[in-house]
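Q: Kindly return the folded structure for what I paste below:
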Amino acid sequence: MSAPELLAQWRSHLADALRRSPHTVRAYTSAAQRLIAARELSSWEDIAALEAHDLRAHLAARREEGIANASAARELSALKAFIAFARSESGDPDPAAPRVRGPRLKKGLPRPVTPDEAINIADLIDGTATEDWIGARDRAVLLLMYGSGLRIAEALSLQGRDAPLGETLQVTGKGGKQRLVPILPITRDAVSAYTEACPYPLSAREPLFRGAKGGALSQGMVQKAMARARRALGLPDTATPHALRHSFATHLLGAGADLRSLQELLGHASLGSTQIYTKVDAASLLENYRSAHPRAKKG
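A: Presented below is the predicted three-dimensional model:
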């Protein structure tokens, strides 16, 4: 099999089977292409045979080319996924990727998660979960927090009757206060992918997001998944699930959304709670959201 054929199959698996974002598909395919060229690989069996020392040598060569620790950590995650896929394709009964620690990263100042980082976190969690439906579940929860500014408890309080999602969603927040939040196409698709894959019946008045044994999904499980992705991507400890909600607010304000609209979207009881982000004035609620949010335009 030629290198282009291997890469085409890998790209198709990422885009079609795993439904990764275009950014992740490009990054993971590029990482695989570099590995194939550097090691002169020509079959899934060749790739499946790679061990930890091979990955370390490849990453060392990449470091000599000048990539930073954070980029090396992201490339390692991509290559682990690629090798695990190769082992599955070659019939390996234990298709786990080689165990290689990523580079140590200096702790940076607390900062919002960038748009690409938010999607990369969700995609990585999806791709490294123990079961496909669990990965789809966690991706959907995190995209609800980043794309709609939900608190983790609000996302986990959704019920089966809330799916499928429309363009907006009514959420019950602190103190029983209800608000209307817009839903991004990428979030809507993620929730749909989860509901299709979930092995448990999602009845109207039962929790939408289920744990591995069928009960309600706990906040702790989402936090653990986020922590694993944070370490793999070399992000600071401040990159928690709640940071996705902060990023939602920061990105919208920075792009022109007004403070009172954001107060409504976040469900804050007072404007003072929203002012911790910044002071920016602008126009109306849903219109601002669709024009300002970096992921509001699909494609």
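Q: CA atoms for contacts and neighbours, from now on please.
A: Will do.
Q: The spatially most central residue of the chain and residue 140, how far apart?
A: Residue closest to the mean C-alpha point of the chain, counted by CA atoms, centre = their mean, is residue 122 at 0.9 Å. As defined by CA to CA, to the nearest Å, residue 122 lies at a distance of 8 Å from residue 140.
Q: Chain neighbours aside, what residue packs nearest to the residue nearest to the centre of the chain?
A: Counting by CA to CA, 6 or more residues apart in numbering, residue 122 lies nearest to residue 139, which is 4.7 Å off, once chain neighbours are set aside.
Q: Now the second one, please; I'll put the structures next to each other:
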Amino acid sequence: MTPRAAAISPAARDALQRWLETLAALEDVAENTVAAYRGDVTDFLGFMTLHFGEPQGLGALSDIATADMRAWMAELRNGGTGARSLARKLSAVKRFYGWLAEREGYEPTAVLSTRAPKFQKKLPRPLAPDAAKAMIETVELQSAKDWVSARDVAVVTLLYGCGLRISEALGLRGQDAPLPEVLRITGKGEKERMVPVLPVARAAVERYRKLCPHPLTADTALFRGVRGGALNPGAIRTAMQAARAQLGLPDTATPHAMRHSFATHLLEAGGDLRAIQELLGHASLSTTQAYTAVDTAHLMEIYNRAHPKA
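A: Okay, the predicted model is just below:
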């Protein structure tokens, strides 16, 4: 426990724990999100404790003013926290504080009215179709062990061929293979979706299974590290990093870029945006729109080709 976290009053710590348990149990928030909220709000409560010079019980938290919020944000910025990360932290604090204020009956305006810093959203940078294919082919060359090469190809093929997040691909279990034609994926927020699996992806996974030296039992990870444990996503990132260096691709050619590429290339081929939204598991159509990088001229070409003529 950090010194800042240790300074938090027991009452505030208990309130944070109750809120996190509520999120996990009643709002079906993903474990990674709960962990991020815990860290962000713990940091906030710890700052306020030191800022006021004494442990802050629940009653004292109601005295937080706009100037105190600005002081917290200023410290984060001075410590190197970027605008995007600061906005995320503020969002977590607001969510916790709104819940706490409702329970304790005090006015949360000073916290909830704090504005997040503006930042320019980075547009996704998918690979061109030939670059995506080359990436899969070149990833295979990054290991001297055939089974590791087959493993990396299988994972990257699932990212590009099925639009999976890397966490979703690495979350597959032995019981999921051989992969069916349609795979049930549990994504962010425990939201389930059905994803078609291309024959090339099924074949890649089967080749890996045939070569893998570790026993792939039903209840263990499908993709394994060299020592037999569950595969760490860093291994795939490293393989892709080496491959993109060979191919002369930019640093944005990451595992997540393969998912971006899946969405963009489907839309370029005339795919329906809402269908792509379902395949990706996005809650909002606007998120899917941001995920694709099809220029306006190409969108108009798709529109003119698909729209019924009078």
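Q: which non-adjacent residue is nearest residue 66 of the second structure?
A: Closest to residue 66 of the second structure by CA to CA, 6+ apart is residue 110, at 5.1 Å.
Q: how about that neighbour, what's its partner in the first structure?
A: Under the alignment (TM-score structural alignment), residue 110 of the second structure maps onto nothing in the first structure.
Q: Check for me that residue 126 of the first structure belongs to a helix.
A: Yes: under DSSP: H, G, I helix; E, B strand; the rest coil, residue 126 of the first structure sits within a helix.
Q: which position in the second structure aligns with it?
A: Match for residue 126 of the first structure (TM-score structural alignment): residue 140.
Q: Any idea how many residues pack against the closest residue to that match other than its chain neighbours?
A: Nearest in space to residue 140 of the second structure, with sequence neighbours left out and distances taken as CA to CA, 6+ apart, is residue 149 at 4.7 Å. The tally of other residues near residue 149 of the second structure (other CA atoms under 10 Å) stands at 20.
Q: so residue 149 of the second structure sits right up against residue 137, yeah?
A: No: using CA atoms under 8 Å, residue 149 of the second structure is not in contact with residue 137, being 9.9 Å away.
Q: Report the aligned residue range of the first structure for stretch 210-219 of the second structure.
A: Counting by TM-score structural alignment, stretch 210-219 of the second structure corresponds to residues 196-205.
Q: same deal with stretch 39-52 of the second structure?
A: Under TM-score structural alignment, there's no match for stretch 39-52 of the second structure.
Q: From the chain's centroid, how far away is the helix or strand the residue nearest to residue 122 of the first structure falls within?
A: Using DSSP states H and E, residue 139 of the first structure sits within helix 132-148. In terms of CA atoms, centre = their mean, to the nearest Å, the centre of helix 132-148 of the first structure is set 7 Å apart from its chain centre.
Q: how big's the offset between that helix and the second structure?
A: By mean CA distance after the TM-score superposition for the first structure, the fitted helix 132-148 of the first structure averages 0.3 Å away from its aligned residues in the second structure.
Q: For whatever helix or strand comes next after that helix, could you pull out the residues that count as buried?
A: Note on helix 132-148 of the first structure: by DSSP H and E, the next helix or strand toward the C-terminus is helix 152-156. Residues of helix 152-156 of the first structure classed as buried by neighbour count (16 or more other CA atoms under 10 Å): 152, 154, 155, 156.
Q: so who does residue 118 of the first structure touch?
A: Counting by CA atoms under 8 Å, 6 or more residues apart in numbering, residue 118 of the first structure makes contact with 143, 146, 244.
Q: State the helix or strand in which the last one lies.
A: For residue 244 of the first structure, the enclosing helix or strand under DSSP H and E is helix 241-254.
Q: which residues in the second structure does that helix align to?
A: Alignment of helix 241-254 of the first structure against the second structure: residues 255-268, by TM-score structural alignment.
Q: now the alignment partner in the second structure of residue 138 of the first structure: how far from residue 243 of the second structure?
A: Aligned counterpart of residue 138 of the first structure in the second structure: residue 152 (TM-score structural alignment). According to CA to CA, residue 152 of the second structure and residue 243 of the second structure sit 11 Å apart.
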